[in-house]
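Q: build the 3D model from these lines:
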Amino acid sequence: MAGMRLPIPTLRRARGTEPGPISGLARLDRRTKRLTGRLRPGEIAVIDHVDLDRVAADSLVAAGVTAVLNVKPSISGRYPNLGPEVLIQGGVVLVDNLGEEVFQGIREGQVVSVEGGTVLLGGEPVATGVRQDAESVAKAMAEAREGLSVQLEAFAANTMDYLKQERDLLLDGVGVPDVQTSIAGRHVLIVVRGYDYKDDLDVLRPYIREYKPVLIGVDGGADALVENGYTPDMIIGDMDSVTDDVLRCGAEVVVHAYPDGRAPGLQRVENLGVDALTFPAAATSEDLAMLLADEKGASLIVAVGTHANLVEFLDKGRGGMASTFLTRLKVGGKLVDAKGVSRLYRQNISGSALLLLVLSAMAAMASAVAVSTVGKAYLTVVSEWWDNFVFQLSNLI
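A: Next up, the predicted model:
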């Protein structure tokens, strides 16, 4: 995908009544992942995110924003990315293709209004784009699917490039740091703040309680573990989305570095007084977590929120996702997607059926007590005790 320039189709507004205006405080950042940590319900997010992916859209919806103003096309036409559909289904207003005027004309915390596809500040228009709805997004997605074959070819080319670059790491584990966390022979749970991670973590509670796996958080995935009541054993990533408090939780920290050894996130970790190792590689942080767990002898690797299929690889919109494909081939049978584990542990007994079972057991016990000689004598004693209790209570009153 890297280096390919494909034509960007114009997203057209669907016919129908123009939605009403909305207003809110503006929050701006060119990195959507960094912005979501500052957003509050009712605010308006201003982003610079071509081909908005599902993970970013899920975060924006969870933050409770009323609108997303994108200076770039949310669907460029390169491939059918999933983010715009998530926003529309979540009731978030989406305005595309606003241009750089938005970042130049709006400051953090200013109150802006959105009328149709126009953004206004103090009643004056700042920029005009295209206000999307379900119909326009569906049409753009259909157009994007027509060019999917080109993206598959680019994905395959990136895969080969990565294989040549990281052959030693993939085949022999060269470059994997010597960590102190004991992994050999244990299950490892790797958590990425990605697809359906909250639901997956919730249904994995019985598994975590029984097997006590090594808990590895990939960047913001470490915060996800803490939010669910767990303490991560290890944190791996470039440290751009994990919070300071979680970095200080006592987990072993491994900073993802560029292949040339540069690690921009290392300085932040050291400033917090936390010791850290570096792991130079061209792969994604989630891939490094899997490769490290595999190289250190994990008996099973359970993945939460990671990318598991071709649609998710392409939705990430990065050539680097080729590493995820090869990493999964390398790890092989050790890797289990969290959705598979959750199906193994999900209880098939519904709440109503469980209640009926309890009531039936109580009724059976009551019947047994009522017909037996011992039961009748016991009921007589209980009846006398109750009568005496009521009599004493009435005297007190």
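Q: please make it C-alpha for all contacts and neighbour counts, starting now.
A: Noted.
Q: so Val95: helix, strand or coil?
A: Of the three states, Val95 takes strand under DSSP: H, G, I helix; E, B strand; the rest coil.
Q: residues near it, how many?
A: Residues contacting Val95 under the criterion other CA atoms under 10 Å number 26.
Q: can you check Leu28 too?
A: When counting by other CA under 10 Å, one arrives at 24 neighbours for Leu28.
Q: hang on, isn't it packed against Leu69?
A: No - applying CA atoms under 8 Å as the test, Leu28 and Leu69 come out as separate, 9.4 Å apart.
Q: where do the helices sit along the stretch 251-397 of the chain?
A: With helices called from DSSP state H, counting those that start in this stretch, the stretch 251-397 of the chain shows them at 264-271, 285-295, 310-316, 322-331, 338-345, 351-371, 373-396.
Q: as CSV, these with distance to Leu215 and mean neighbour count would be great.
A: Converted to CSV, the helices of the stretch 251-397 of the chain look like this (distance: least, CA to CA, whole Å; neighbours: other CA atoms under 10 Å):
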stretch, distance to Leu215, mean neighbour count
helix 264-271, 19, 15
helix 285-295, 11, 24
helix 310-316, 23, 18
helix 322-331, 18, 19
helix 338-345, 13, 16
helix 351-371, 31, 12
helix 373-396, 53, 12
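Q: let's compare: structure for the following, please.
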Amino acid sequence: MNIQDIRKQFPILDQEVNGKPLVYLDSAATSQKPVQVIETLERYYREYNSNVHRGVHTLGTKATDAYEGAREKVRKFINAKSIQEIIFTRGTTTALNTVAASYAAANLKEGDEIVISYMEHHSNIIPWQQVAKRTGAQLKYLPLQEDGTISLDDVRATVTSNTKIVSIMQVSNVLGVINPIKEIAQIAHENGAIMVVDGAQSAPHMKIDVQDLNCDFLAFSGHKMCGPTGIGVLYGKKHLLENMEPIEFGGEMIDFVELYDSTWKELPWKFEGGTPIIAGAVGLGAAIDFLNEFGLDQIAEHEQKLAAYALEKMAKIEGIQIYGPLDPAKRAGVVTFNIQDVHPHDVATVLDAEGIAVRAGHHCAQPLMRWLKATATARASFYLYNTEEDIDKLVEGLVKTKEYFSDVF
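A: The predicted structure is shown next:
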């Protein structure tokens, strides 16, 4: 991978912020978009903007072909068996809510268990809280090891014959931890449970094979993987999706409507009510083409090297605390940290003055913050367009931040 050639394909990176060259280290929140994706969106709106599936005119046919072509690209991207297993959604949150509101609400009863972990994003906590309240099921949390990793022994001790759903993020948006999803899925299945995977932080950064993982559902978002906002994917095994009821009604998902009853289209369209997210899907297809040019294995290797470099450099700063495993082999391209006696919002503000974009706050993971005994943290996250020079500037900015606040106080 030639990083400089890659960077040239992201127009937004060629600018100054506060008089300094932009250093974008917030891709875990949302990635930047390459020219190919931007031009694909523009081409859709300029040349063949139309609704899909309904019209027989030329523009409608072009839009339908592009929309369904994007679905096939997603299928290949995660190695699903069929396009019937690929549902377009507004994002990871909508996808996880669909599983909870449709599958879980219909299949859980009092005494059943849902198992998640303390590291989960709020989008993989609140839907399960709500469905547990409605069904009487019990929500259980996997404990974490001291470095924030999950032990398979703890999984075996927590998942029981009463467990019906296990839902875990593949990569933590705070700790950078890469969880052993394949092994957790096996334990879940041995106990008669299904495996739900939050892939928001993994799909953009590493190769995913849903058949190899043997997960039952996978959710991810387009905007974190060089695609547009407002588009995401729910993968589900066909036999599970076929037995689930849609949770949005109208438009594209309808087959026949009678006065007092209606029937739904076949998969995947029965879960895509209303006019679908056409431009978003087409843009996501372009993003997948872009990522495939470089290869997800190469992207993962690049980010792991950046994480190792960042961990080494940042560990030399006195008073800095880094969260998650210090072994780069156990984490993705995310480094979350605090500087002693400096609020992370202040850290982010000083870094922004240097043109460096990082995230500060609870990262939609308040239970994890409490587990870390931190009210908030700062986070630097990397992607295929980041370089060691970006990290050098981050480290310089952190040293400047520390010096500034030591002078103030």
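Q: got a TM-score for the pair?
A: Once superposed, chain against chain, the TM-score is 0.28 (TM-score structural alignment, normalised by the length of structure 1); 161 aligned residues with a CA RMSD of 6.0 Å.
Q: picking that back up, among the helices of the stretch 251-397 of structure 1, which is nearest Asp245 of structure 1?
A: Counting by CA to CA, Asp245 of structure 1 lies closest to helix 264-271 out of these; the figure is 11.2 Å.
Q: helices or strands up against that closest one?
A: When contacts are defined as 3 or more CA pairs under 8 Å, 6 or more residues apart in numbering; DSSP states H and E, helix 264-271 of structure 1 packs onto strand 252-257, strand 276-280.
Q: any idea of the angle that helix forms with strand 252-257?
A: 150 degrees (axes from the mean of the first three to the mean of the last three CA atoms, to 10 degrees).
Q: before we move on, back to that, touching both of Leu28 and Leu69 of structure 1, which residues are there?
A: Ala45, Val46, Ile47 (CA atoms under 8 Å, 6 or more residues apart in numbering).
Q: helix or strand: which one has the first one?
A: In other words, Ala45 of structure 1. In the assignment (DSSP states H and E), Ala45 of structure 1 maps to strand 44-47.
Q: and the next element down the chain from that strand?
A: Tracing the chain past strand 44-47 of structure 1, the next element assigned as helix or strand by DSSP H and E is helix 54-63.
Q: packing partners for the helix or strand just after that following helix?
A: For helix 54-63 of structure 1, the following helix or strand on the C-terminal side (DSSP H and E) is strand 67-70. With contacts taken as 3+ CA pairs under 8 Å, 6+ apart, strand 67-70 of structure 1 sits against strand 44-47, strand 93-96.
Q: quick check: buried residues in strand 67-70 of structure 1?
A: For strand 67-70 of structure 1, burial by neighbour count (16 or more other CA atoms under 10 Å) applies to Ala67, Val68, Leu69, Asn70.
Q: in terms of contact, does the third one touch Ala45 like I think?
A: When you say that, I think you mean Leu69 of structure 1. Yes - between Leu69 of structure 1 and Ala45 there is a contact under CA under 8 Å: 6.1 Å.
Q: quick one: Ile86 of structure 2 and Leu234 touch, right?
A: Yes - here Ile86 of structure 2 reaches Leu234: they are 6.1 Å apart, a contact under CA under 8 Å.
Q: where exactly do the helices run in the stretch 1-150 of structure 1?
A: Secondary structure of the stretch 1-150 of structure 1, counting by DSSP H, counting those that start in this stretch: helices at 32-35, 54-63, 83-89, 101-105, 134-145, 148-165.
Q: state the number of residues packed around Asp346 of structure 2.
A: Around Asp346 of structure 2 there are 14 other residues, counting by other CA under 10 Å.
Q: circling back to that earlier point, just so I know, which of the helices and strands packed on helix 264-271 of structure 1 lies nearest Glu384 of structure 1?
A: Closest to Glu384 of structure 1 of those is strand 252-257 (CA to CA; 65.2 Å).
Q: report the angle between the closest one and helix 285-295.
A: Using the same axes, to 10 degrees: strand 252-257 of structure 1 against helix 285-295 is 120 degrees.
Q: helices or strands up against strand 252-257 of structure 1?
A: strand 234-237, helix 264-271, strand 276-280.
Q: what's the angle between that strand and strand 276-280?
A: Strand 252-257 of structure 1 and strand 276-280 are oriented at 30 degrees to each other (the same axes, to 10 degrees).
Q: from Phe77 of structure 2, how far out is Asp153 of structure 2?
A: 31 Å (CA to CA, to the nearest Å).
Q: between these two, which is the more surrounded one?
A: Phe77 (20 against 8).
Q: tell me the secondary structure at the more buried one.
A: Here Phe77 of structure 2 is helix, with the state taken from three-state DSSP.
Q: after the helix or strand containing Gly217 of structure 1, which helix or strand is next?
A: Using DSSP H and E, Gly217 of structure 1 sits within strand 214-218. Per DSSP H and E, strand 214-218 of structure 1 leads on to helix 220-227 as the next helix or strand towards the C-terminus.
Q: other SSEs contacting that next one?
A: Secondary structure elements in contact with helix 220-227 of structure 1, counted by 3+ CA pairs under 8 Å, 6+ apart, are strand 187-192, strand 214-218, helix 244-247.
Q: so which of these comes closest to Val331 of structure 1?
A: Of those, nearest to Val331 of structure 1 by CA to CA is strand 187-192, at 12.5 Å.
Q: next, the buried residues of the following helix or strand past the closest one.
A: Going down the chain from strand 187-192 of structure 1, the next helix or strand is helix 197-203, by DSSP H and E. By 16+ other CA under 10 Å, the buried positions in helix 197-203 of structure 1 come out as Tyr197, Lys198, Asp200, Leu201, Val203.
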